[in-house]
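Participant: Just a sequence and a predicted model for now, questions to come.
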Amino acid sequence: MQVLKFGGTSVASAENIRKSLAIVAQAAAQGPVVMVVSALGGTTDALIGVGRAAAKGDASYRETLSQLAERHRVALQELEPASEFHAEVHQAELAMQFDNAAALCDGVFALRELSTRTLDKLMSCGELASSLIVATVAGYYEMEAIWVDARKLICTNSRFGAAEVDIATTKKKTTIFKEHHPQKVWVVPGFIAADAHGATTTLGRGGSDYTAALLAAALDAEKLEIWTDVSGMMTADPRLVRSARPIARISYQEAMELSHFGAKVLYPPTIQPVMQRGIPLWIKNTFAPDDYGTLVEVAPPRAATVVQGISSIGNLTLLNLEGSGMVGIPGFSKRLFEALARERINVILITQSSSEHSICVGVNAQDAAPAQVAVDEEFATEIAAGRIEPLRPEKDLAIVALVGENMKDHPGISGKLFGALGQNGVNIRAIAQGASEKNISTVIRAQDVRKAINVLHEAFFEATKKQVNLFILGPGNVGSKLLEQLARQQPHLLEKLGLQVRVVAIANSRHCLVDENGLDLTAWPEELAQAPAQTLEEFKELIISRNLRNSIFVDVTANPAAAGIYADLLAKSVAIVACNKVAASSDYAHYAQLKSLSKEFNASYLFETNVGAALPVIGTLNDLTRSGDVVRRMEAVLSGTLNFVFNHYDGSRPFAEIVRQAQAEGYTEPDPRLDLSGTDVARKILILAREAGQVMEMSDIEIESFLPPACLEGNVEAFYTQMAAHESHFKALYEDATVAGKRLKFVARYAEGRAAVGLQQVAPGHDLYDLRGKDNVVLFYTDRYVDQPLVVKGAGAGAEVTASGVFADIIRAARL
């Protein structure tokens, strides 16, 4: 005997019923079949709504029932040949089910009362109607079929709504029925049963699975197949994790854990009856019958992965019983659970501190209020005496669980779990693990479930791939080059580094373009121009609210306000990659706060391009200090702009013209006065001094300006006008250096806690003398590099180069 159960989607329409019957016909060719069917998709919810509407005195229930009856009539009409002599009889039998439901609802409407017993009777209409349709049509597939009322086979107690099954009586009735009904195919309505008095009961939502399992166990079936709309149990909920994949083979225990923790494919009580009898359970896809699905069995082959699946339960509330009066006193746990049991409150999770100072249990959110009342009443004396605190509920939580037989005695699983969640800012409120080590459960905020499951699936099932989500602010000169580089390198990053780098949002000062699935990096300029307006604060909230795993905020601006949102993002474990120098050169307290937040929340804060564009200046400095070296002195040319200007100025062209050329070629800051005044270089040496361990403010940097004071007055155009007016000043600077056989370089200096920037005449033989074009150079004099400095030298300006430096920081952040 084979038992095949078909869910609501599998019988939701005439076409789906045909597919289901074709599967049964194929199975019947191999031997007798019990076909258990659910109500047509959506019917049970509709019937519950009908009952509640009638109880409220809302007469619209009549129209809803009429629509349900018509839906079933049409389904039967589409399936049954028009010439069939018995068609009218079959339609009348079907209509009678909805006439009975209407009569029941009329009584509810009159009394304004809907009991659980009445609701069970009303809900049974769905499975009764669908199974009648299927049994009627089965004959056209040349199957010897009979409709069997499940209420004649499955016996329960009288706990309406979720009745408990009398296993022995059910087996006895089913065995006797089998002896007298040798038909090849039984069509049985799922979900419904009857108590000892013949009153209709139900087995709880998802109970059709349970019906099938009970019959399989009672009949000693060779197998049980659950036909649904997915190809088996999945490694995670595919609605939350796009890369979730089917689990081919799994043990009963693992399947039970996953189904309990929210795997929607299987109703949790289903497993127990077949597990006791050792009956294999297949989960198959009605719409892809050739797919392997999932085989649940006693001893499956050892899985290739340590973890079999990841699942979750939402709508959870934690109840914390705490107090010093609990320590060393026996009986508190017993009283707590007895108080909850009296209110028929199911405990989902339990954890207790080793100090015995607190006990924490998880319950469904709807049970939290009665649970709090019951427990506070139970411990009223201790609460009044101050030995125990009143029960403290924590709402809006969820459980995320790892499940797998191979986790037993396998070290490092918990560490990997906690590390993956911690790196993405997912706080774990409680932890529970059974002695069997098949399940590790964590309680987290409900809003973090999607991110947590994706992070864990990536860690345990996608070791070769890591998804990274970028939020880019400032698609200007450097930002647009960065986006070009990202578009070009995305395939390479995935293939060689296992990084799936997605740009989720691009924002400028006017618009914000967002696509959580990743933007098309070939069409973003046009799409951004049409995108909605968004403030910087709204952009920050967008990043936080999307709550995507491995999020990185990329600031490619010079905007002080943008730097102002770093702290909030780091506190949410969003990594920061900053081309913007403002934050790292702001007040030392703010700089230190950002560094601290980065460590506290395990979120990278990288700003290599703040000094030397793509040159590894900060990275080299960090490597020196981390390895125990001490930086004693630094000497550097840190402005590609100024180096470009002084390398090109020889008095034959006006100084102002050379500066304009540098700006046109993208070497200057948006405001070139920051470069020419020395402010930008001062920021850079300040950042290096801080990274070397020095506590220093911007006011501590001595800026030796070479510009006449008038050049710094007014706006940018006035700046150029004044430079032109003072051409003789710049020519004199050049000529003085030339006469001395030297070259002009704008040099930053740091030594023993003091720093300065200014124009210097550099003699031949000096490391700075031959610096060409827009190159930068940094000389590190340390305890290890005393006489011969460690030199970092290369292009220090330009949009393409700077973008590549930002790109490199993104990859560093992604791989941490």
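Facilitator: It's in.

Participant: When you work out contacts or count neighbours from here on, use the C-alpha atoms and nothing else.
Facilitator: Will do.

Participant: Can you give me the distance of His766 to Val3?
Facilitator: For His766, the distance to Val3 equals 88 Å [CA to CA, to the nearest Å].

Participant: neighbour-wise, which of those two wins?
Facilitator: Applying other CA atoms under 10 Å to His766 and Val3 shows that Val3 carries more neighbours, namely 28 against 9.

Participant: for that one, what are its contacts?
Facilitator: Val33, Val34, Met35, Val36, Ala212, Leu215, Ala216, Ala221, Lys223, Leu224, Glu225 (CA atoms under 8 Å, 6 or more residues apart in numbering).

Participant: tell me the secondary structure for Leu528?
Facilitator: Secondary structure state of Leu528, per DSSP: H, G, I helix; E, B strand; the rest coil, is helix.

Participant: That one against Leu513, yeah?
Facilitator: Yes - the pair Leu528 / Leu513 is scored as a contact, 5.3 Å apart, by CA atoms under 8 Å.

Participant: so where do the strands sit in the stretch 101-250 of the chain?
Facilitator: 145-147, 155-156, 185-189, 192-195, 200-202, 223-228, 249-251 (DSSP state E, counting those that start in this stretch).

Participant: thinking again about what came up before, which ones among the contacts of Val3 lie within helices?
Facilitator: Of these, the ones assigned to helices by DSSP state H are Ala212, Leu215, Ala216.

Participant: Using JSON lines, lay out the contacts of Val3 together with distance to Ser551 and neighbour count.
Facilitator: JSON lines is the format used below for the contacts of Val3 (distance: CA to CA, whole Å; neighbours: other CA atoms under 10 Å):
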{"residue": "Val33", "distance to Ser551": "52", "neighbour count": "22"}
{"residue": "Val34", "distance to Ser551": "51", "neighbour count": "27"}
{"residue": "Met35", "distance to Ser551": "48", "neighbour count": "27"}
{"residue": "Val36", "distance to Ser551": "46", "neighbour count": "29"}
{"residue": "Ala212", "distance to Ser551": "45", "neighbour count": "29"}
{"residue": "Leu215", "distance to Ser551": "50", "neighbour count": "26"}
{"residue": "Ala216", "distance to Ser551": "49", "neighbour count": "26"}
{"residue": "Ala221", "distance to Ser551": "51", "neighbour count": "21"}
{"residue": "Lys223", "distance to Ser551": "46", "neighbour count": "18"}
{"residue": "Leu224", "distance to Ser551": "44", "neighbour count": "26"}
{"residue": "Glu225", "distance to Ser551": "42", "neighbour count": "23"}
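
Participant: Please compare the first structure with the one that follows:
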Amino acid sequence: MNVLKFGGSSVANSHNIVKSIAILAEKKGKKIVVVSALGGVTDALNTIIDTAKNGDKSYIPELLKIRDRHLETVQELLPEENRDSLNSYIEKCFSHLGSLLEGCCLLGELSSKTTDIILSYGELLSSRILYEKLKLSFPKAVYADSRELIKTDANHGNASVSFETTDFLIQYYFDKNQAEITIMPGFIAESHEGHTTTLGRGGSDYTAAILAAALDAQQLEIWTDVSGMFTANPKIVKQATPIPYITYSEAMELSHFGAKVLYAPTIQPVLNKQIPVYIKNTFEPLAPGTLISNASRLENTNPIKGISHIDAIALITLEGSGLIGILGASKRLFSAIAREAINIIFITQASSEHSICIGISENQATKAKRAIDAEFQYEIKQFKINPSLVEENLSIIALVGENMKNHQGLSGKMFSTLGKNNINIRAIAQGASERNISAVIAKKDVKKALNTLHESFFEDNIKQLNLFISGVGNVGGKFIDQVNQQKKYLKEHLKINIRVIAISNSQKMHFDEDGIHLNHWKEVLQNGEENCMEAFISKVEKLNLRNSIFVDNTANTSIAGIYDRFLKQNVAVVTCNKIACSSGFENYRNLKVLSQKYNAPFLFETNVGAGLPIIDTLKNLIASGDKVHKIQAVLSGSLNFIFNNFNENNSFYNVVNQAKEEGYTEPDPKIDLSGVDVMRKILILIRESGYAMEIDEIENESFLPKESLETSSTEDFFASLQTHAPHFETMYQEAIKKDCRLKYVAQFEEGKASVGLRYIQKEHPFYHLEGKDNIVLFYTDRYAEQPLLIKGAGAGAAVTASGIFADVIRIGTI
């Protein structure tokens, strides 16, 4: 004897019912088939009940929709000559439902007994429809009403089964009934007084388990719309995978903590009889699914079997000196809750006995607080105990595994993983059996928590990085191309999975939570929505994805001004935009503080030297205890390119124009040529060396004529370069005369900084600096006589993009 239960999705419509019957046809031997209501019907009936209780007659068309859905299913399933009796049964059922709901609407209330009658029709109708269809192929199939076999108490809505009576009735019936297939409605039963009762949420699973246990079935099969129990909710964690094997206790833990594929009480009857349970997919019947048993092969697998969660949790904390050492305080608390029939999901108590914290369903929080405060009203009046504190909008997440107790460090790994993603833990509980570790967190962090834990425990330590990119021009475009080119390599060799979630430019933005296909990002962005930075930030905050990184490829002041908002949301910031780090010192320091406080990396290697490892090297010097005394540098690849190519055959105007066209300068070349860009760079190095300085403290010895500095547009600036061509020619001739080369040098020494054009002699390291290269000399305690020298390409879209990419990879390897 096998027992099969088909869930609501498996009988949601005529097409699915046919699939379910096809599965039955493949099964050999005697079978009992337990059927849930058509998918969504029970929820719809509950909504109709609430509407009717409020005196709102809009429940009537909703009830008619449910009736029509059943009639349409019959029409699609059965030949016309086989429909009449079933249609009559459906009409009779809905006539009765209409009468009950009309009375509810008039009275404005509904008893739990009548509620059970209304809800029972979902399973009664679906099971009868499947039975009538099945009879066409299996004429000897029979129908049995579960209410005649399963007897309960009168606790309507969540009745307790009287197993002694129920087992006897089931065994007696099936001893006499030798039919090959028996169809039964799930979820419903009958009290000893003869009234319809229901078995609570997921009661159809429970019905099937009760039957299987009473008859010592060979196995119980739960047919649903997923291929077994998953390592996490696959709707939230896309990388979740089916669990091939799991123990009864592990399945109970996961079900208790919200794994909706199985109703937790289902396990108990089959556990006592050691009957294996299979969770199977109606729509992929050949998929292995999940086997629930106590098989020994489970011992050497991952100690964590799954990660689950419960939403809509409220924490209630009772604390005060009046709890310390007082016998019976906990008993009084739990008794007060029990009297209100409130289920406690989570318990933790401080070892000091100063506080007790419980987790319950959020919709029962007000009632629970009232009961607790009433129980301890004397102590509250005496100020020995504080009034109970209620916290809402919380969820419980849990790691579940039978063998967790035999593995060290799982709790530490769980909490450090959550901490790295700035997920605050409100309370923690772990039983002595160590089958689960539970933590209470903010509801808004559930998706991030489940994904980051799943990544840590199930995905071979592959770290997913979610990028939000602002600026897709010269540098940004190259960056996206590099990410697309290296995605596979990074996943295979560095265990980093990069997804670009958003891209934006000054006009458009586009988001895709599943990741943008980078082969077509330009077309996607072109068809995106209008860009609004406030909306962009809001979407990033709402998504709340793990390992989120905001990548700023712009030179935009407004964008640089919102880094703090990202950091406060635990979103890392990677930028080539120098404005933030060269702004006021307090803002620079604040961004650093926020980065540490919210565990959100703030990386800006490309602010100085494009892809050169200048800032990272400097950070390592300072972290290792070295001290910088002097910095000499050529920090502008664009200016170095300009002065290396400026000669008697190539005018200053032409060289600057070439540098702009090739992407070596800022969009406004005056920023480079005025020295502002170099001032920002040396300022960042000074600050990273541990010195506080503002940009106006740096002496700027400009080589540009006053008229060029005062131009208001790029066009005017270039015109001024032509006008003052003799000025630049004079500089060049002076360098030739001194047998020197022109280099724009930044310097810091003894607390003073300057930038300006210098005549560099042959013996100086700067003399042979070619092309668009940068060079930095650090004079420190350890590098006193011979400075630490860093040299290489310091401008260009490709090298800047590679520097940004390196910062992103650095975050991935933290």
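Facilitator: Yep, it's here. As the structure is a prediction and not an experimental result, all values here were calculated from the model.

Participant: Which neighbours do Leu528 and Leu513 of the first structure have in common?
Facilitator: Residues touching both Leu528 of the first structure and Leu513 (CA under 8 Å, 6+ apart) are Ile506, Ala507.

Participant: which parts of stretch 56-65 of the first structure are buried?
Facilitator: For stretch 56-65 of the first structure, a neighbour-count test (16 or more other CA atoms under 10 Å) marks Gly57, Tyr61, Arg62, Thr64, Leu65 as buried.

Participant: Specify which member of the residues you listed is nearest to Leu707 of the first structure.
Facilitator: Ranked by distance to Leu707 of the first structure (CA to CA), those are led by Thr64 at 83.3 Å.

Participant: OK, contacts around that closest one?
Facilitator: Ala46, Val50.

Participant: Checking the most centrally placed residue in the first structure next. Helix, strand or coil?
Facilitator: Central residue of the first structure (CA atoms, centre = their mean): Lys451, 1.7 Å from the mean position. Following three-state DSSP, Lys451 of the first structure is assigned to helix.

Participant: Identify the residue of the second structure aligned to Ile576 of the first structure.
Facilitator: Residue pairing (TM-score structural alignment): Ile576 of the first structure is matched to Val573 of the second structure.

Participant: so where is stretch 407-417 of the second structure in the first structure?
Facilitator: The aligned range for stretch 407-417 of the second structure in the first structure is 410-420, by TM-score structural alignment.

Participant: typo on my end, it should be stretch 504-519 of the second structure
Facilitator: Residues 507-522 of the first structure are where stretch 504-519 of the second structure lands when matched by TM-score structural alignment.

Participant: now what about the host helix or strand of the match of Ile576 of the first structure, what contacts it?
Facilitator: Applying DSSP states H and E as the criterion places Val573 of the second structure in strand 572-575. Contacts to strand 572-575 of the second structure, defined as CA under 8 Å, 6+ apart, come from residues 547-553, 563, 566-567, 595, 600-607, 804, 807-808.

Participant: Equivalent analysis for stretch 171-182 of the second structure, please.
Facilitator: Around stretch 171-182 of the second structure, the neighbours that count as contacts under CA under 8 Å, 6+ apart are 29-33, 140-144, 149, 214-215.

Participant: Among those, name the buried ones.
Facilitator: Buried residues within those, counting neighbours by 16+ other CA under 10 Å: Lys31, Ile32, Val33, Ala141, Val142, Tyr143, Ala144, Leu149, Ala214, Leu215.

Participant: what's the spacing between the nearest residue to the fourth one once chain neighbours are set aside and Tyr131 of the second structure?
Facilitator: So that's Ala141 of the second structure. The spatial neighbour of Ala141 of the second structure that comes closest, neighbours along the chain excluded (CA to CA, 6 or more residues apart in numbering), is Ile181 at 4.8 Å. According to CA to CA, Ile181 of the second structure and Tyr131 of the second structure sit 10 Å apart.

Participant: between these two, what contacts are shared?
Facilitator: Ala141, Val142.

Participant: which residues in the second structure does stretch 190-200 of the first structure match up with?
Facilitator: With TM-score structural alignment applied, stretch 190-200 of the first structure matches the range 186-196 in the second structure.

Participant: Any idea how far the matching stretch is from the middle of the chain?
Facilitator: Remark: stretch 186-196 of the second structure is offset 42 Å from the chain centroid, using CA atoms, centre = their mean, to the nearest Å.
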